[in-house]
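Peer 1: Structural data only, the sequence is not supplied:
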């Protein structure tokens, strides 16, 4: 794994150290643990632009010990993050690779980076988020497997038998969510999935609702993923 990817994973999170224990979002914690971060290199987070479900991303401005310049690291939903990267840095097979992993139920996060062309901390403190989150270099995809708990399928079955409706609310990639729902049998075998998209009105374009049948593809063979 490249050094910049490790630095992005080590700095772009919302974890805190409380009573000697690292606490925060479980996904952030697993990501940080995966860096095997130690005291060899110090990195200071100077600004943080937090994650939100509407923005689908978070970013930080950080500085490495001994460096005179600053770095921006971003993580987020791959489709969203790619919009903030220079097009030539995003692989041509980006969409296909993303689909390959989400079809297998993996949780996929994208990472990006850029150097800030400024020397003073005061300049960093006054930066707008729009300035920070632009012209980034795409670093790659972080692939994480979140296996079903052994009790998930039996509980869902019990709820169905009791005629209690179950729903999934998630910020994951749509295809990842569909694959997990099928593997847990939340979506019964043989069922068809329809994607409904609502669009707000824009100037002369009226509001609209579209329906699309999601392809019924079974989960492919697993892959060993190193990054």
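Peer 2: Yep, that arrived. All values derive from a computational prediction rather than experimental measurement.

Peer 1: going forward, measure contacts between C-alpha atoms and count neighbours the same way
Peer 2: Fine.

Peer 1: Distance of residue 12 relative to residue 65?
Peer 2: Distance, residue 12 to residue 65, by C-alpha to C-alpha, to the nearest Å: 17 Å.

Peer 1: between the two, which one's more packed in?
Peer 2: Shown here are residue 12 and residue 65; by other C-alpha atoms under 10 Å, residue 12 has more neighbours (27 against 10).

Peer 1: Alongside the first one, take a look at this:
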């Protein structure tokens, strides 16, 4: 069992954590992150935090990673996906999360 759990202790690739941090329905209201409890837990687990509804930052890893949400396309159940267009310390990029 310990060997099986070891895989979960390995650091996740940057893009994996960036998608988890940027592709969510979370927002900040009066300084508090609000939204789906599972998405809040995922954000904490990958050690990112929300600065504002448009800005998410990393606590660890490569330094001062910040993702600025430029556009957000909400989850559509028929398509089973949502999308965001983000800027990561430079040119914009897109991250997509699907079910």
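Peer 2: Thanks, I have the structure now. Since this is a predicted model, take the numbers as computed values, not measurements.

Peer 1: Neighbours of residue 41 of structure 2, how many?
Peer 2: Counted with other C-alpha under 10 Å, the neighbours of residue 41 of structure 2 add up to 11.

Peer 1: Assumed it was part of a strand.
Peer 2: No: assessed with DSSP: H, G, I helix; E, B strand; the rest coil, residue 41 of structure 2 is helix; it does not lie in a strand.

Peer 1: Tell me which residue of structure 1 lines up with it.
Peer 2: Aligned counterpart of residue 41 of structure 2 in structure 1: residue 30 (TM-score structural alignment).

Peer 1: For structure 1, just list every one of the helices.
Peer 2: 3-11, 26-33, 78-81, 94-102, 121-125, 129-132, 152-161, 174-183 (DSSP state H).

Peer 1: what's the distance between the most centrally placed residue in structure 2 and residue 5 of structure 2?
Peer 2: In structure 2, the residue lying closest to the centroid (C-alpha atoms, centre = their mean) is residue 21, at 0.9 Å. Between residue 21 of structure 2 and residue 5 of structure 2 the computed distance is 23 Å (C-alpha to C-alpha).

Peer 1: dump the residue contacts of residue 73 of structure 1.
Peer 2: Shown in contact with residue 73 of structure 1 (C-alpha atoms under 8 Å, 6 or more residues apart in numbering): 8, 11-12, 59-62, 111-114.

Peer 1: switch the cut-off to 6 Å
Peer 2: 8, 59-60, 112-113 (C-alpha atoms under 6 Å, 6 or more residues apart in numbering).

Peer 1: Now do the same for residue 31 of structure 2: its match in structure 1.
Peer 2: Using TM-score structural alignment, the partner of residue 31 of structure 2 in structure 1 is residue 20.

Peer 1: what do you get for residue 14 of structure 2?
Peer 2: In structure 1, the residue paired with residue 14 of structure 2 according to TM-score structural alignment is residue 3.

Peer 1: looking at the helices of structure 1, which is closest to residue 197 of structure 1?
Peer 2: Ranking those by proximity to residue 197 of structure 1 (C-alpha to C-alpha) places helix 174-183 first, at 12.0 Å.
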